[in-house]
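J.: sequence unknown, structure follows:
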């Protein structure tokens, strides 16, 4: 069974700086207000090498315009996303939905990334701190040890329930 790529805090598409893929026939740079300066800097850097198309968005209200732009591109186009987490996830998801692979997308996250854990006790997903090794499930309040494995299906790191020292209550 094939599962489409998803954007998570350690995705291979997330970069610290855009890298021009000169073997590509065209670049498409999509940014929100947070990523506008980085997008502009990158387009200045690559000017004249390959055709470039830019789109600056405000957020969810531009979803149809983003979809139209992505679907109008030909094979060999490289996509660059410079945006805050929520907008980057939306743009990335629209790209994957349109058939883009992770190799065709570079994502520069402006601001904090989000990280999610999938609770193996209640089977719900909760947001956790970016570097947390342990967390409490927002739904069932179970103490969770966050494993190293990210589930594309569950869209979160696997959270293994445990009983922390001091919380064991023998007999009621």
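T.: Structure received. If you're wondering where the values come from, they're calculated on a predicted model, not measured in any experiment.
J.: use CA for all of it now, contacts and neighbours both
T.: Will do.
J.: Going by neighbour count, list what's buried in the longest strand along the chain.
T.: Longest strand in the chain, counting residues (DSSP state E): strand 143-151. Neighbour counts over strand 143-151 (16 or more other C-alpha atoms under 10 Å) mark 143, 144, 145, 146, 150 as buried.
J.: Just give the closest residue to the third one, not the sequence neighbours.
T.: It refers to residue 145. residue 134 (4.6 Å; C-alpha to C-alpha, 6 or more residues apart in numbering).
J.: what's the spacing between that neighbour and residue 120?
T.: 14 Å (C-alpha to C-alpha, to the nearest Å).
J.: same thing with residue 89?
T.: 24 Å.
J.: likewise residue 101?
T.: 30 Å.
J.: what's the answer for residue 69, then?
T.: Remark: distance between residue 69 and residue 120 (C-alpha to C-alpha) = 39 Å.
J.: Show residues contacting the longest helix anywhere in the chain.
T.: When the chain is parsed with DSSP state H, its longest helix is helix 85-97. The list of residues contacting helix 85-97 from outside it, by C-alpha atoms under 8 Å, 6 or more residues apart in numbering, reads 4-7, 32, 59-60, 63, 66-67, 70, 81-82, 105, 107, 109-114.
J.: Can you say which of the residues you listed are buried?
T.: The neighbour count (16+ other C-alpha under 10 Å) marks 5-7, 32, 59, 63, 66-67, 70, 81-82, 105, 107, 109-110 as buried among the contacts of helix 85-97.
J.: One more to weigh against that first structure:
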């Protein structure tokens, strides 16, 4: 997940999705798309209704590239929905803003804990083991790996 959108050239169509703040974050890539005369749609997620977005994205053709800019707190659920529809990592750019909590997988009891992005240590909610948050992300657990903290 990125904090700033980067324009990806050579796609059949572009979709710019976000709430009001998110669309502001996408303004530079939207402007580039307009300048290039590319085919695009702008989708305002005013109340973050996922089912409406899903229906809209399901109707798109192959070659569509999606920019999604919404708060970090709901970004993961939208990411899962887009993956379920069939969008690959290469088809979407996720841009988050605001407070970010990241999932951390406990190496002892396998509990998923939520951590602030700035935290590099935390205690597991289930087994109380002190964990050091690594930069290793597990797609299988959908979380960053937490290892036993070194003293």
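T.: Sure thing, it's come through. The structure presented is a predicted model; accordingly, all values stated were derived computationally and were not measured.
J.: Any idea what the TM-score is?
T.: Here the TM-score for the pair of chains, by TM-score structural alignment, normalised by the length of the second structure, is 0.85; 150 aligned residues with a C-alpha RMSD of 2.1 Å.
J.: coming back round to it: look up the average distance of the longest strand of the first structure to its aligned counterpart in the second structure.
T.: Its matched residues in the second structure lie on average 2.0 Å from strand 143-151 of the first structure after superposition (mean C-alpha distance after the TM-score superposition for the first structure).
J.: so that strand corresponds to what in the second structure?
T.: Aligned by TM-score structural alignment, strand 143-151 of the first structure falls on residues 130-138 of the second structure.
J.: now the strands for the first structure?
T.: 26-31, 52-56, 77-83, 105-109, 115-119, 125-128, 134-136, 143-151, 156-162.
J.: Show the contacting residues for residue 71 of the first structure.
T.: Contacts of residue 71 of the first structure (C-alpha under 8 Å, 6+ apart): residue 98.
J.: Distance of it relative to residue 24 of the first structure?
T.: From residue 71 of the first structure to residue 24 of the first structure the distance is 17 Å (C-alpha to C-alpha).
J.: before we move on, what about residue 155 of the first structure?
T.: Computed with C-alpha to C-alpha, the distance linking residue 155 of the first structure and residue 24 of the first structure is 30 Å.
J.: and if you look at residue 92 of the first structure?
T.: Residue 92 of the first structure is 19 Å from residue 24 of the first structure, by C-alpha to C-alpha.
J.: Which of these two has more residues huddled nearby?
T.: Neighbours were counted for residue 92 of the first structure and for residue 24 using other C-alpha atoms under 10 Å; residue 92 has more, 25 against 15.
J.: rewinding a little: how about the strands of the first structure in CSV, adding distance to residue 46 of the first structure?
T.: Output for the strands of the first structure, formatted as CSV (distance: least, C-alpha to C-alpha, whole Å):
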stretch, distance to residue 46 of the first structure
strand 26-31, 9
strand 52-56, 9
strand 77-83, 12
strand 105-109, 15
strand 115-119, 32
strand 125-128, 37
strand 134-136, 43
strand 143-151, 34
strand 156-162, 35
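J.: Show me the one of these that comes nearest residue 38 of the first structure.
T.: strand 77-83 (6.8 Å; C-alpha to C-alpha).
J.: quick one, the closest one and strand 52-56 angle?
T.: 30 degrees (axes from the mean of the first three to the mean of the last three C-alpha atoms, to 10 degrees).
J.: What range does strand 77-83 of the first structure cover in the second structure?
T.: Under TM-score structural alignment, strand 77-83 of the first structure corresponds to residues 64-70 of the second structure.
J.: Other residues contacting the matching stretch?
T.: 5, 11-19, 21-23, 25-26, 91-97.
J.: what do you get for stretch 123-142 of the second structure?
T.: So stretch 123-142 of the second structure is contacted by 103-106, 108-109, 111, 113, 119-122, 143-150 (C-alpha under 8 Å, 6+ apart).
J.: and what of stretch 43-50 of the first structure?
T.: 20, 22, 24, 25, 26, 27, 29, 52.
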